[in-house]
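In: sequence first, then the predicted structure, then my questions.
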Amino acid sequence: MELTDFDCVVVGGGHAGASAALAAVESGCANVLIVEKAPHNWVGGNGYFTAGAFRTVHGGLPDLLSIVRNVTPEQAQKIDIEPYSFDNFFGDIMHLGDNKPDAVLVEAVVRNSRDAVEWLARAVDVPFILSFHRQAYEVGGRQKFWGGVALSVEDGGKGLIRADMEALKKAGVNIWFETPAVRLLDECGEVTGVVVHKDGREVWLKAPSIILACGGYEASVELRMKHLGAGWERARVRGTPFNTGDGIGMAQAVGAKLVGDWLGCHSTCWDANVCADAGDRKLSNQYTKSGYPLGIMVNVDGERFVDEGEDFRNYTYAKCGRAILSQPEGFAFQVWDANMTPFLRKEEYGDGVVEKIIASSIEELADKLAEHGLRDRAKFLRTVSEYNSAVSRRRLENPSLRWDPAVKDGLSTQSSTKSLTVPKSNWAVPIDTALFLAVKVACGITFTFGGLAIDPDTAGVLSEVGQPIPGLFCTGELVGNLYYSNYPGACGLTAGTVFGRKAGLGAAKRAGK
């Protein structure tokens, strides 16, 4: 056993952990350490694998221009970004979570979101950009943003983690890689340190505060099956393979309260042909397949099973991932015709990124899909035919409607003469023009929703009786009670920053700084 003293120790080196460490230094801590289970070549946790998007309250384009780096004055004249208010942001989380999230916790994220991204831009030098490539369509010569998100990071999660690591280096924060935390030191109900394994030996790290930022349990097949249920062993891990519930177990051992949606997780449509156990460090988020609102999705029996146009992709992708997993064989096909393929993002659907199934007729496409697992060719053809008929009848009754991917345009499959059992509520256009394209998709799991109870003001971990556990803080994907059932895209990095800053400030106060 070896004893080492620090002002603060952060467990987990992703974006949330980096935010906590930097905030601790900024608040006066002189000796801050991050311990990271992963080796250096897996630096960044799940943050590395994200698109780098941040959901935040803002006042529209003029408000965001002050922190982004990719907009010239000339470009700004052709950009439409609606303000995104506190009520918008708060309402999106609560609505998608069926009003089950802790409203006070949600309020803390939303109210501090704009200040958090400002801090990242100024203090951490995060290279923010407007997300033209993911959150805007060009309509009538103007870039129209949609879905409540406009802000991203240059080079996505990779760019974010580079900025974090550079800021940590400048701040003098060391990171010990390949150093898993195994248990918390607890003296009379107060956390006084953490035990880690380093270089084959046990090391006791003493500190007034420990900040847990080591993610959920999505990379553990055993815990997924235990909490999420049967079938989740088939999910593809989108990010780091090192998030296996360690922080939850350590905190529970010192009396932490577990809260939140233990049946829920952040999932998405994911390439079915990639590794199931970990994300890819090169293509990372490019394996996301989010173009389903532009077409349809069918299962192996040739049947549609979700409303692809229920809402903007930001608000539906998490539950669509789960829906794919629940289908026979746990995969599905996304299908488009030639009219929609130009609108698919090349970073997700480009040559060399995904296996494309291309055909000159819908019948030929059915034959090719059969080679990739489609079990009922005839049903698939009937599904497409019925879909096209429903789309046409809706248009006949509503000739003034026009397709517009930047708004919920009302082009659906429902009319007075024909309505599908599984509707498509917006962006429904016929699939009738060659060439036809399909890709095979599965469920990719990003992080789990169940986690630790924290004080919304301090990010301090709460005990089973609701009292703060002195010396223990939490941020990132370990925080429970923030999301239920579904998830508005781009909240995770924002929440990790907000609670990371609170945890870092709390740690500095305990260190007497």
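Out: Nice, I can see it. Residues are numbered from 1 along each chain as shown.

In: contacts and neighbour counts: CA atoms only from here.
Out: OK.

In: could you look up the next helix or strand downstream of the longest strand anywhere in the chain?
Out: Longest strand of the chain, by residue count under DSSP state E: strand 436-448. Per DSSP states H and E, the first helix or strand lying C-terminal to strand 436-448 is strand 451-452.

In: and the next element down the chain from that following strand?
Out: Assigned by DSSP H and E, the successor of strand 451-452 is strand 460-462.

In: packing partners for that next one?
Out: Other helices and strands packing on strand 460-462, by 3 or more C-alpha pairs under 8 Å, 6 or more residues apart in numbering; DSSP states H and E, are strand 468-474.

In: centre of the chain to the strand it packs on, how far?
Out: Centre-to-centre, strand 468-474 and its host chain are 26 Å apart (C-alpha atoms, centre = their mean, to the nearest Å).

In: look up the closest residue to Glu363, ignoring the ones flanking it.
Out: Here the nearest residue to Glu363 in space, its sequence neighbours aside, is Leu381; by C-alpha to C-alpha, 6 or more residues apart in numbering that works out to 7.2 Å.

In: got another, please set it beside the one above:
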Amino acid sequence: MQVHSSNNRPQQADVVVVGGGNAGFSAAHAAAERGRSVVVLEKGDEDTAGGNSYYTAGATRISHDGLADLRPFIAPDDRHSQTEVPPYSPEEYAADLAKVTNGANASDLTEVLVHESKEAVKWLSGLGVKYRLMYERQAYQRPGGGYLFWGGLHVGNVGGGEGLIADHTRVARELGVDVRYGHGATGLVVEDGRVVGVEFATETGGVDWIRAESVVLAAGGFEANPELRKQYLGDGWENAKVRGTPYNDGAMIRAALDIGAVPGGDWSSCHSVQWDAFTAKNESNRELTNRLTRGGYPLGIIVNTEGRRFLDEGADFRNYTYAKYGKEILRQPGSIAYQIFDAEQRSFLRSEEYDMPGISVAEADTLDGLARKIGIDAAALGATVQAFNKSIDLSIAWDPTVKDGRLADVGPPKSNWAAPLQTGPYYAFAVTCGITFTFGGLKADTHGRVLNSAGECIGGLYVCGEMLGGLFSENYPGGTGLAAGMVFGRRAGNCA
């Protein structure tokens, strides 16, 4: 096939990476460090680039031996001397993955992730990607002073997802990576059974292509495609709000399947969260990004529009439940629910999520007044709260830094952090389902080499990031996506 060019830029590279998010950049950096010529094809322009990574809080789950082990690659902070960061072993990491996915996580991918996550962060830190302890998300200040981190998730990017992508972009330029914005990949070029290039749409509406020895797919799942969501996730999912990039439409997954790749992972489930229901622009919002998440629910209760509770808000730390509870909201009448807090609980909510501009919130001095403001039957909400308050074992101290076992013995139960709602004013935050990414993707080995139906590697084709299926099913431990993106992106880049 004749390689041609419509833009006077070289149309050949050793490695072409499709997608300029965390995983794609990790692959690009690794390949460039090996002396390979690398082109990144990014569908977004410079103002809309970065994939889902841009919209994250930057939380990255890694195994480590405690604060002393983390200090060499995190930003200094005066609070470190008053901070306890419990060690998080690879075995704990693997157990958390198995717990939240009910054992559906691929064991080979898991083994690599839990043992290489810290080294991947250290590698990126050495290149210039900046990390810190996530005090505002993962620690509470103890009554006697000091901070205790919880939930196995401790490290995040300086500047969140926006800072992550800015750092990755700068590193790519320093390494000589050619990042081409506004290049939406549309297909794969195959010669003699081997992938040798990528087709992409041109600015004039035509199609061009670039030849490569290796192609790394890092273009995300299909969460921004309402038709595919309905087809694979089920009825109602077409109504979910897209938290991140609008570009993850599944086109490159389909392109890989069309040349013989096989699906991997759980195509029937996804990462979905409680998301601000009524903010005017609550999809793909690059200004507010992750601040539209409502993650404080373990401290209060959640009711539907009938005034009923329908899940265990305190089943586990937020990190282990938040990615599956968006689905539960979607199932409620109108796909709407309300997180309810009293004045005491409200003081513990993270400012970045609960004090953002234009937030969907109602406030009233009484529960009856709150019910009227949000259009819920006051008697129904009052009965729910009364039964909840009466069922709490007040002999157990309330402590949000540990799983305190303070139970509300009601249906459904609240297993931890149950506190009576009894002090006005009362607050109701309206939430719906926000979809983050789909768990189904392509099947690959632990180096990201895409497999066909015979279990053989398709020559020249690699996958990483949210396109790599197999790690997640039904649920997800917070911060694992960015960690997996860098681990398997790095691996793909080291092979490509």
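Out: Yep, it's here. All values derive from a computational prediction rather than experimental measurement.

In: whereabouts in structure 2 does the longest strand of structure 1 align?
Out: Aligned using TM-score structural alignment, strand 436-448 of structure 1 spans residues 426-438 in structure 2.

In: mean deviation of the matching stretch from structure 1?
Out: Here stretch 426-438 of structure 2, set against structure 1 after superposition, deviates by a mean of 0.5 Å using mean C-alpha distance after the TM-score superposition for structure 1.

In: before we move on, which element is the aligned residue in structure 1 for Lys390 of structure 2 in?
Out: Under the alignment (TM-score structural alignment), Lys390 of structure 2 pairs with Ser389 of structure 1. With secondary structure defined by DSSP H and E, Ser389 of structure 1 is part of helix 377-397.

In: report the buried residues of that helix.
Out: Within helix 377-397 of structure 1, the residues that qualify as buried by neighbour count (16 or more other C-alpha atoms under 10 Å) are 377, 379-381, 383-395.

In: related to what we said a few turns ago, can you give the distance of the match of strand 436-448 of structure 1 from its chain's centre?
Out: 14 Å.

In: check the secondary structure at Leu113 of structure 2 for me.
Out: Under DSSP: H, G, I helix; E, B strand; the rest coil, Leu113 of structure 2 falls in the helix class.

In: what about it, distance to Tyr325 of structure 2?
Out: Here the criterion is C-alpha to C-alpha, to the nearest Å. By it, Leu113 of structure 2 lies 25 Å from Tyr325 of structure 2.

In: between those two, which is the more surrounded one?
Out: Just comparing Leu113 of structure 2 and Tyr325: by other C-alpha atoms under 10 Å the higher neighbour count belongs to Leu113, 27 against 21.

In: show me what that one lines up with in structure 1.
Out: Per TM-score structural alignment, the equivalent position to Leu113 of structure 2 in structure 1 is Val109.

In: its match and Gly500 touch, don't they?
Out: No: assessed by C-alpha atoms under 8 Å, Val109 of structure 1 is found out of contact with Gly500, at 11.0 Å.

In: and for these two, which residues touch both?
Out: With C-alpha atoms under 8 Å, 6 or more residues apart in numbering applied, the contact sets of Val109 of structure 1 and Gly500 do not overlap.

In: tell me, how many residues neighbour Ala255 of structure 2?
Out: 16.

In: for Val16 of structure 2, same thing?
Out: By other C-alpha under 10 Å, 32 other residues sit near Val16 of structure 2.

In: tell me who's in contact with Asn118 of structure 2.
Out: Residue 118 of structure 2: Lys, not Asn. Lys118 of structure 2 touches 62-64, counting by C-alpha under 8 Å, 6+ apart.

In: what lines up with Lys327 of structure 2 in structure 1?
Out: Lys327 of structure 2 maps onto Arg322 in structure 1, by TM-score structural alignment.

In: what helix or strand does that match sit in?
Out: helix 313-325.

In: okay, and the helix or strand just after that helix goes to which residues in structure 2?
Out: As assigned by DSSP H and E, the chain's next helix or strand after helix 313-325 of structure 1 is strand 332-336. Mapped onto structure 2 using TM-score structural alignment, strand 332-336 of structure 1 covers residues 337-341.
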